[in-house]
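Undergrad: what's the 3D shape of this:
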Amino acid sequence: MSLRDELVQLTKELVAIPSVSDDAVQRRVVIDFIAAYCQRLPGVHIERYESRGFPMLVAAFDTERAKDLILNAHVDVVPARPEQWQAVERDGRLYGRGTQDMKAASAAMLVLLKALAEAGKQPNVSWQFVTDEEIGGDDGTGYLLRQGYTGQLFVAGEPTDLHIVNRAKGILWVTVTMNGIPAHGSRPWDGDNPIIPLATGLRKLLERYPIPAEPVWRTTVTPAAIHGGDAQNRVPVDCLLKLDIRRVPDEEQGAIMYFVEQCFPGATVQTPHDGSCLNTDSSAPALQRLVSSISAEMGQPARFRDEHFGSDARYYSQAGTAAVCFGPRGAGLHSHEEWVEIESILTFYHVLERLVTGS
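TA: Model prediction:
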C-alpha cells in the first residue's frame, strides 16, 4: 500500500468512529482503536489515562515523560449528519466529519509512529491523543501536562493550511444577570425592567469592542444569547446575557472583566469558562526545528499566522513551552462540507518526519 493510500485509509477508519465530545461510549471506542494500532508496533510503549470520563493515550518509545517533542492530536469531533461518518474521496479531497479537524492529522501522526517503529528508530518524542479538545481540553491535554508530560516543543496538528499558528486568542465566556422587579406590562412604573440597563450596558460594551466586518487581530465581543421574560404582558424578573469574548495576548483578562462589570452596574457577572491565549515567540529556539523542516520539505520559507479559535496548544504555551498549531489544508470546519486536501496530508506527514528524525 502506498503512503498516500495508507493515510487516506486510516483517516477513513478514524472518521467512521463518531467520537463526538459528549459521547462517552464513542470517546472510548476511538481511544481503543488507537491503542490497538499502537500495540501492534514494535518498541512502542503506551500509557492510557482518564479524567472525569475522558480517555486519552500517550505513545512513546520509553516511559520518560519529558521529551524533546510532543505531537498532539484530538480525536473528538463535533456532531455531524449521518452521511459525514463515511469519509468520501473527491477531487483530491477527503470529505467527512473530522477530516480537517483533525483526524487526517491524527492518522498522519500514527502512520509516522508506525514507520519509525518498523525502522527501529526511537526518537525522543511522545504522541498524545485526547478526546475533549472541542469542549475545552482540560481533561485531556491539560490533564497530561499536569501529570508531568513536558517537551521542548509542542505541536498540535490543528488545521492551519500548513502555516505555523504561534498566536491565538484566549477564550472568555461571560454571563451577565440583571435582576428586575416584576409588574404588569401596562404599569411599568410599578416595576424595574432589567432589559433596559442590560441593553444600555451592551451598547457601551460594543462601542469599545465593535463587531468587525472582516478578520482582525484584536479582542472581540460576541453577544451569543439573551434570555429574559416569561410573558408579553409582564415586566421581567430578570434578564441573562451570554458573551463570547476572544482576547488577544496583549489584553489582560482582568482588564476586560473590569470593563464588563463597569458596563453593567448592579448585575451579577460570572465567567463559566475561560482559556488562556496561545502566545509563542516565532523566534523561539525550539521552534526553529519545525521552521527548518517546513522550509526543507516545501521549498519555501515557513509562514506564520495568527488564529482566532482556541486549541490545546495554549496549555503548553501558558506553561512556557514553545507550542504551536500546524496541520494540513482544508475547509468547512464544523460544517456540513468539511474536507481536507489529501496532498497536504502527505506534506504534513513528511514535515513531521523531518522534524522527528532531524533530516
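Undergrad: use CA for all of it now, contacts and neighbours both
TA: Will do.
Undergrad: burial of D230, as a residue count?
TA: By the criterion of other Cα atoms under 10 Å, D230 has 11 neighbours.
Undergrad: Same question for P82.
TA: By other Cα under 10 Å, 10 other residues sit near P82.
Undergrad: What ranges does the stretch 51-200 of the chain have for its strands?
TA: 54-60, 66-74, 88-90, 93-95, 125-130, 150-156, 164-168, 170-179, 183-184 (DSSP state E, counting those that start in this stretch).
Undergrad: In TSV: those strands, plus mean neighbour count and distance to L10.
TA: Output for these, formatted as TSV (neighbours: other Cα atoms under 10 Å; distance: least, Cα to Cα, whole Å):
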stretch	mean neighbour count	distance to L10
strand 54-60	23	17
strand 66-74	21	14
strand 88-90	14	13
strand 93-95	23	12
strand 125-130	25	15
strand 150-156	23	19
strand 164-168	26	25
strand 170-179	21	32
strand 183-184	16	62
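Undergrad: Please name whichever of those is nearest to E307.
TA: Comparison of the strands of the stretch 51-200 of the chain against E307 by Cα to Cα identifies strand 164-168 as nearest, at 4.7 Å.
Undergrad: So F309, which state does it fall into?
TA: Assigned with DSSP: H, G, I helix; E, B strand; the rest coil, F309 falls in the coil class.
Undergrad: what's the distance between A115 and P197?
TA: Here A115 is placed at a distance of 62 Å from P197 (Cα to Cα, to the nearest Å).
Undergrad: Looking at these two, which one has more neighbours?
TA: Taking other Cα under 10 Å, A115 and P197 do not tie; P197 has more neighbours (20 against 14).
Undergrad: show me the contacts for the residue nearest to that one when sequence neighbours are not counted.
TA: Excluding its sequence neighbours, the residue lying closest to P197 (Cα to Cα, 6 or more residues apart in numbering) is F264, at 7.1 Å. Contact analysis of F264 by Cα atoms under 8 Å, 6 or more residues apart in numbering lists V176, P197, L198, G201.
Undergrad: just so I know, which of the strands of the stretch 51-200 of the chain lies nearest A213?
TA: strand 164-168 (19.1 Å).
Undergrad: Does W339 touch M102 like I think?
TA: No: with contact defined as Cα atoms under 8 Å, W339 does not count as touching M102 (10.2 Å).
Undergrad: which residues touch the closest residue to G330 other than its chain neighbours?
TA: Distance criterion Cα to Cα, 6+ apart; nearest residue to G330, sequence neighbours excluded, is V340 at 4.1 Å. Residues counted as contacts of V340 (Cα under 8 Å, 6+ apart) are R93, L94, Y95, T99, Q100, A104, P328, R329, G330, A331.
Undergrad: To compare against the first, here's the next sequence to fold:
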Amino acid sequence: MEKNILALLEKLVEFKSVSSDKKEGGKIINYVAGYLNNKNLLIKRYINNGFSSLLIYGKNHLVNKPFRILLNAHLDVVPALREAFKLKIKGDKAFGRGVYDMKGAAAAIIELFRNLSEKNKLPDDVGLTLVTDEEIGGFSGTKIFSEKKEAKTRLFLGGEPTNLKILMAHKGILKITVTHRGKSAHGSRPWDGKNANVKMASDISRFYTENPLPKREIWATTYSLNLINGGTAFNVISDHAEATFDIRRIYQDQPEKIISKIKKYFPQAEIKVKMNEPGLETDRTVPEVKKLAQILKRYNKEKDLFTKDHYATDGRFYSIKKIPAVHFGLEGGGMHQKNEWIDIKSLSLYYKILEEFIIT
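TA: As a prediction, this is how the structure comes out:
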C-alpha cells in the first residue's frame, strides 16, 4: 500500500500546481479524475473563476442527502524552485513541494477512494472534494462547495498537516491596512511638507512598544506588520504611507475589538479591513470526532490527540455554518519551506486509520 501511495505522490509532486497557475491546477485535477475513474464512482468537475475542483462519491449516494463524512484535500501549493517538484527519498523521509501541505495526505486519500470504490466497499455516505485554490484563500473551491446542496455533510474532514493529531481549532484572519496622508515637498525642505512616513513610524513604534511581539509560541491574537509602503522618490517628502497588518485572532477577540485597538494607536490614519475570515472551533465531543479519536488512540500513544494551530484552513467555510470541521494529516515538517518533508511510514498508517474510520 505504501508503495502505491508513494508512486501516486511522486506523480502529484511533478505537477507545478502553484495556486496562481490555473492551467496547471486543471491538469492535476484531470490526472486525478482519470486515476479515480471507475464504474462505482461519480466524479463531478467544477471550474469556478478558472480554478478546477472535483466532487467525488459512490454511485449509490443520494444527492439530496448530506454526507456523513466529507473528506477534503487541496492539490495547490505555494511557489518553489524547479527542483522542489521532484520527489526525493532520503531514509524514511520524502521531500518535495507540497508533500506535507498537503499532497501526501491527498495521495493517501485518493488511493483509499480508488481501492474502496473498485472493491465496491466505499460507503454511500462518504464523499471527497479536491480543490486547487486553498493556498490563496479557498474562495473558488471549498467555499463554493460549502454552499452547494450536493456537498452538504455532517462532518468536514480535511487533510491539513497535523502530525497524526486531530486539529480542532485555528485562528481567524484580519487583514487591515493603515494609511497616513501627508504633504509632499522637496526633500531638502522638510518644513514645507508633512511627512507621512514619519507619522507612520511613530505610530508603529508606539503600537509595538505597548504590544510587543511574542517571543515564543502562544495561543493569543498576534499582529504581524508585513507590508510598509511610502514615498515616491529619495528627494521628495512622502505624502502617503501605508502599512498592512496580518492579524491572526483567537475566537475570544472579535473583529470589532481588534479594529478599535488599531484605531487607538493610529488615530489620524485611515483604517480599512481588506479581509475578515473566521477561525475554526469544533467541539471534541461531536460523535464522529470522538470515533476518530478512539481509532487514533490505538496508533498514537500521545496523551493529547487534539491540537490547534495558527494558520487558516478551508474548514472554516463549514465551521461558520455550524457544521463540525476538523483536520487530520500526516507526520512531517517544513511547511512552505525549502526542505518540506513527510515521514513515509505515516502514509500507510494514515491510510489505515482513515479506512477504519470511514467504513465502520
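Undergrad: Mind putting the contacts of F264 of the first structure into CSV with distance to Q253 of the first structure?
TA: Listed next are those as CSV, based on distance: Cα to Cα, whole Å:
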residue, distance to Q253 of the first structure
V176, 16
P197, 24
L198, 21
G201, 19
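Undergrad: Would you point out the most distant pair within those residues?
TA: Maximum pairwise distance in the contacts of F264 of the first structure, criterion Cα to Cα, is 11.2 Å, between V176 and P197.
Undergrad: Over to stretch 7-26 of the first structure now: how far is its first residue from its last?
TA: End-to-end distance for stretch 7-26 of the first structure, by Cα to Cα: 22 Å.
Undergrad: Which part of the second structure matches it?
TA: Counting by TM-score structural alignment, stretch 7-26 of the first structure pairs with residues 5-24 of the second structure.
Undergrad: residues in contact with the matching stretch?
TA: Outside stretch 5-24 of the second structure, the residues touching it (Cα under 8 Å, 6+ apart) are 25, 27-28, 50-52, 75-79, 85-87, 96-99, 103-104, 107-108, 111, 132-136, 347-348.
Undergrad: Who are the contact partners of the residue nearest to R65 of the first structure when sequence neighbours are not counted?
TA: Computed as Cα to Cα, 6+ apart, the closest residue to R65 of the first structure that is not its neighbour in sequence is Y149, at 4.7 Å. Contacts here follow Cα under 8 Å, 6+ apart; on that basis Y149 of the first structure touches R65, A66, K67.
Undergrad: contacting residues for the nearest residue to the last one once chain neighbours are set aside?
TA: With Cα to Cα, 6+ apart as the criterion, K67 of the first structure has its nearest non-adjacent residue at 4.6 Å, and that residue is G151. Shown in contact with G151 of the first structure (Cα under 8 Å, 6+ apart): A66, K67, D68, L69, I70, T321.
Undergrad: Show me what G151 of the first structure aligns to in the second structure.
TA: Applying TM-score structural alignment, one finds that G151 of the first structure aligns to T153 in the second structure.
Undergrad: quick one: its match from V63 of the second structure, how far?
TA: 11 Å.
Undergrad: Y208 of the second structure too?
TA: 52 Å.
Undergrad: can you tell me which residues contact L71 of the second structure?
TA: Counting by Cα under 8 Å, 6+ apart, L71 of the second structure makes contact with V126, G127, L128, T129, F156, L157, G158, G159.
Undergrad: Among those, which one sits closest to K143 of the second structure?
TA: Out of the contacts of L71 of the second structure, the member with the shortest distance to K143 of the second structure (by Cα to Cα) is T129, at 11.3 Å.
Undergrad: That closest one contacts L75, correct?
TA: No: in this structure T129 of the second structure lies outside contact range of L75 using Cα under 8 Å: 10.5 Å.
Undergrad: ok, which stretches of the second structure are helices?
TA: 2-14, 22-36, 104-118, 142-146, 196-210, 255-265, 287-297, 316-319, 345-359 (DSSP state H).
Undergrad: Including distance to R45 of the second structure, could these go into CSV?
TA: Formatted as CSV, those follow (distance: least, Cα to Cα, whole Å):
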stretch, distance to R45 of the second structure
helix 2-14, 18
helix 22-36, 8
helix 104-118, 15
helix 142-146, 12
helix 196-210, 47
helix 255-265, 36
helix 287-297, 28
helix 316-319, 20
helix 345-359, 23
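Undergrad: Of all those, which one comes closest to R249 of the second structure?
TA: helix 255-265 (8.2 Å).
Undergrad: Output the contacting helices and strands for that closest one.
TA: Contacts defined by 3 or more Cα pairs under 8 Å, 6 or more residues apart in numbering; DSSP states H and E place helix 255-265 of the second structure against helix 196-210.
Undergrad: Buried residues of the helix it packs on, list them for me.
TA: A196, N197, V198, K199, M200, D203, F207 (16 or more other Cα atoms under 10 Å).
Undergrad: And the fifth one, how far from I258 of the second structure?
TA: I take that to be M200 of the second structure. Distance of M200 of the second structure to I258 of the second structure, computed by Cα to Cα: 19 Å.
Undergrad: what do you get for the third one?
TA: Between V198 of the second structure and I258 of the second structure the computed distance is 24 Å (Cα to Cα).
Undergrad: can you check the last one too?
TA: In this view, F207 of the second structure and I258 of the second structure are 13 Å apart by Cα to Cα.
Undergrad: so what's the residue nearest the centre of the first structure up against?
TA: Among the residues of the first structure, the one closest to the centroid is S311, at 2.9 Å (Cα atoms, centre = their mean). Neighbouring residues of S311 of the first structure by Cα under 8 Å, 6+ apart: E133, G137, E158, L278.
Undergrad: what about the closest residue to the third one other than its chain neighbours, neighbour count?
TA: This points to E158 of the first structure. Nearest residue to E158 of the first structure, sequence neighbours excluded (Cα to Cα, 6+ apart): G327, at 5.1 Å. Using other Cα under 10 Å, G327 of the first structure has 30 neighbouring residues.
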